[in-house]
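Colleague: mind looking at a prediction? Sequence and model below.
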Amino acid sequence: MDRTPTPALLAGTARALDHRLAVEQSRGRAPSMAGAVVRGGRTVWTGSRGRVEDGAPTPDTQYRIGSITKTFVAVLVLRLRDEGLLGLDDALGDHLPDAPVTDPTIAQLLAHSSGLAAETGAPWWERSDGAVRPDLASLVAVPPLRGPGRRHHYSNVGFALLGALVGRLRDRPWTAALQAEVLDPLGMDRTTYHPEPPHASGWAVHPWADALLPEPAEDAGLMAPAGQLWSTTADLGRYGTFLLHGDDAVLAADTVAEMRAPSAPAERGAPLSSQGLGLQLLRHGTRDLAGHTGSMPGFLATLWVDPAEDLAGIVFANATSGPAIATTVAELLAVVADREPALPAEWVPAAPEPEVLALTGPWYWGAAPVALRAHGTDELAIGGLGGGARGSRFHRDAHGDWVGLDGYYAGETLRVVRDPDGAVSHLDLGSFVFTREPYAPADVVPGDVDPGGWR
């Protein structure tokens, strides 16, 4: 994506965003709402409606962000993986042997497919002092609902265990690791464990009257990795940019893209399309969004990013229920994308090496024609030419192998097979043979080719 300075939004676009936020604050009866849209790393719109203690909320007003906290825990876990301190397929017990459950893998916990229950036992953890759960054993009130890896089931408890895992491997509280490894490098100085002024107070709105009831803001203790943090739209705008592009001081872009990739299907009936590694994935219209929703007593929050449009959107409300925050953010992004679509990246020539260029052009999987195209100097893409063949992109790794990035061949290796004289004989892709002619000579096509040839 071209990272030239992003111009401000057109007045009509900004007005449409203001209108959408105002409609939701009124319809959802929220004491206040605050929102922002970021494009290309620059905040292009902020809006607010209603009142907090100090007047209208601003981009510097803190709200509790609830389960968006989980995405920060996931970033810390992926940092440990990238440093070689754990593997995503490792069992939790390999690194946290005193956990009340040890079988789920790190990836299953990140993707909410561990089989753990959604919540702790009584009392309701979001509205009680974390001191009532003094140790890890107190977090798991019931046995796992099912074996790990069999089904997606959202689990706050699972992320409490991941927070404990980070603390164990870093030999310091997960919050200290978060500050040093994520918040400080990204310049997020208004994202904190406890609220710091200016901040909104949390309210419940009476379902049948326009009356308010204050909500508690407890320290969740060991459950804090599931939903403790407070933040601002300005800070989460910076974080949204990170979730789009990565930051080498925190996580490389490839690892952030891995977080955004589907890892487990969503629960039946859920509005989400699937679950990534610590990120929720939403299909909204024709757009694929990633991010997370959040709620704690008195607060609602959502952060979505749209990689195709280089957009991030955030909305907060200080109400326990009422406003449809997740839909609102998705619609804010749609307003910008529809009215002011991102320009495609400028095409520039980038010729690959001659031996790679020689691989491009038509190939045949049996009788199905496909095309192999080079994109830049280190990417190949295979796709059908009317024959219905599967498509994927391939990137050359450090060993010189072409490894699938997406589609049917994700993770598979595309091998160039040569004759004894060094000439290219055929391509081998997961044992599938691709030849320069339809069903080329039998010595490269398994199962023989009829000697009578085409007729």
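Modeller: Received, thanks. Residues are numbered from 1 along each chain as shown.
Colleague: from now on I want contacts and neighbour counts done on CA atoms only, so please keep to that.
Modeller: Fine.
Colleague: got the contact list for the longest helix along the chain?
Modeller: When every helix of the chain is counted residue by residue (DSSP state H), the longest turns out to be helix 11-27. For helix 11-27, the surrounding residues in contact (C-alpha atoms under 8 Å, 6 or more residues apart in numbering) are 31-33, 35, 45, 47-50, 323-324, 328, 332, 335-336, 339-340.
Colleague: got another, please set it beside the one above:
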Amino acid sequence: MTTPHEELLPTTRRTLLHRIATAQAEGRTPSLVAAVARDGEVVWSGARSMVDGHAPDENVQYRIGSITKTFTAVLVMRLRDEGLLDLRDPLEKHLPGTGAGEATIAELLAHTGGLAAETPGEWWERTPGSTRPELTDVLGEQPFRHPVGRRFHYSNPGYTLLGSLVEAVRGASWEDVLRREVLEPLGLNRTSAQPQAPHAGGWAVHPWADVMMPEPVEDLGLMAPAGQLWSTTADLARFACFLAKGDERVLGAESVREMRTPSAPSQPESWDRSYGLGLDLLRWEGLSLAGHTGSLPGFLAGLWVSEQEGVAAVALANCTSGPLVATLAADLVKIVAEAEPRIPEPWRPLPEVDEKVLELAGPWYWGTQVLALRLSADGGVELGPLSGAGRQARFRSNGDGTWTGLDGYYAGELLRPVRRTDGSVSHLDLGSFVFTRKPYDEGAPVPGGVAPEGWHGF
């Protein structure tokens, strides 16, 4: 039996090593590094082949491409949590004159703003950022490809706009704000906008011969918030743990949970994949994963975390194409989750309970459908079906005897117990729905009334 923070079993470690060794050999990448974290701590790291003649380790930097977007999204969520903006605000309110200001901040975060996938002009990943000194150079004369808010369409320029939004609100560069507000508090000392030794070089491997040539490394300029960062497996594993649990110094648990909640339609190429607020969301062989992938010429990156299993994995490679690092990182999570299932926390009774809340626990009926209301350890309540699929949600106490939905169908909706004159509970009101203690309780104000003849057979 394992417990949190124990090292992985030897058989698990060998399976992980075999998986990355196979990926490096079959993917024909100069080097590949990976790490796994469990319950907030790095429990395994591995590497194959060489960087500058030495075996790489968890402290060698690789470029992480679009994983940078998740860092940018964290900065935007911090602005929201501080009350400096609302995710429903149109961009124009805070960053006027872009020509794309009708898209909301939430739509830009979720890639539903309708913007083009790429910039006009030259291939931006292989050209200096200095060739795009203004946002107009990033957006072009016709920045939109789709109606705003109608569909998921991944947009690199959209995250350039979000980076510029951060700069406008904070009055400082995106890089400085990121370092001060995210990297330093989380201890990500080996994550930076520019490469810091030791770091890998990026390579293009010939598709039909075992030869390679170096890829250019460009400063992306205004596009930096979409893909500039360099990092290590150790830093990214810690960042992945933050994305699962939050950190009050940066973003609390509810805000990172909001980032992990689907905010865009399922992606066309996969009904098992959607997008949150700066996070890719994936159903992978029974696991629910959140994270991001990244690529720039010479580099590939993948990061996934399973909150339910408490396992995160990162994989980085220094080649333009070859190993499927996103699949690799997901496989590493799956290997640990299956080989060493998470040990549940011991059940403990609540230290105290409000009798008026306890009175609400148990079965409730929406028409003839039975649901259960349960008290949660954090002082909230949960409402969901007794078994199988159905509407379910967690609710946060408002401190006045009501609760607000946090997720699911009832996210944002108000749950209110309605009491009779003697103080007993008549029913629950939830977004106009009436929940009663028995099916169609004749003593409750059920919309449409209850047939006077009551229940009977044919």
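Modeller: In hand now; what should we look at? Bear in mind that the values here come from a model prediction, so they are computed numbers and not experimental data.
Colleague: other SSEs contacting the helix or strand following the longest helix of the first structure?
Modeller: Downstream of helix 11-27 of the first structure, the first helix or strand assigned by DSSP states H and E is strand 32-39. Applying 3 or more C-alpha pairs under 8 Å, 6 or more residues apart in numbering; DSSP states H and E, we find strand 32-39 of the first structure packed against helix 11-27, strand 42-50, helix 233-245, strand 311-317.
Colleague: for Met296 of the first structure, which of those is the nearest?
Modeller: The minimum distance between Met296 of the first structure and these falls on strand 311-317, with 10.8 Å, by C-alpha to C-alpha.
Colleague: list buried residues within the contacts of helix 11-27 of the first structure.
Modeller: Buried by 16 or more other C-alpha atoms under 10 Å: 31-33, 35, 45, 47-50, 323-324, 328, 332, 335-336, out of the contacts of helix 11-27 of the first structure.
Colleague: any idea how many residues pack against Glu258 of the second structure?
Modeller: Close neighbours of Glu258 of the second structure, defined as other C-alpha atoms under 10 Å, add up to 15.
Colleague: from Ala237 of the second structure, how far out is it?
Modeller: Distance, Glu258 of the second structure to Ala237 of the second structure, by C-alpha to C-alpha, to the nearest Å: 20 Å.
Colleague: got it, and Leu386 of the second structure?
Modeller: As judged by C-alpha to C-alpha, Leu386 of the second structure and Ala237 of the second structure stand 36 Å apart.
Colleague: which of these two has more neighbours?
Modeller: Ala237 (31 against 13).
Colleague: picking up where we left off before, most tightly packed of the helices and strands packed on strand 32-39 of the first structure?
Modeller: Highest mean neighbour count of these: strand 311-317, a mean of 31 (counted as mean count of other C-alpha atoms under 10 Å).
Colleague: beyond that strand, next helix or strand please.
Modeller: Taking DSSP H and E, what comes next after strand 311-317 of the first structure is helix 325-339.
Colleague: in the second structure, what stretch matches that following helix?
Modeller: Aligned by TM-score structural alignment, helix 325-339 of the first structure falls on residues 325-339 of the second structure.
Colleague: superposed on the first structure, what's the mean shift for the matching stretch?
Modeller: Once fitted to the first structure, stretch 325-339 of the second structure is off its aligned match by 0.4 Å on average (mean C-alpha distance after the TM-score superposition for the first structure).
Colleague: and that stretch, how far out from the chain middle?
Modeller: 17 Å (C-alpha atoms, centre = their mean, to the nearest Å).
Colleague: show the contacting residues for Glu302 of the second structure.
Modeller: Rather than Glu, residue 302 of the second structure is Gly. 67, 291-294, 314-316, 325-329.
Colleague: filter the residues you listed by whether they're kept in the first structure.
Modeller: Among those, the ones still in contact in the first structure (both residues aligned by TM-score structural alignment, their matches' C-alpha atoms under 8 Å) are Ile67, Gly291, His292, Thr293, Gly294, Val314, Ala315, Leu316, Val325, Ala326, Ala329.
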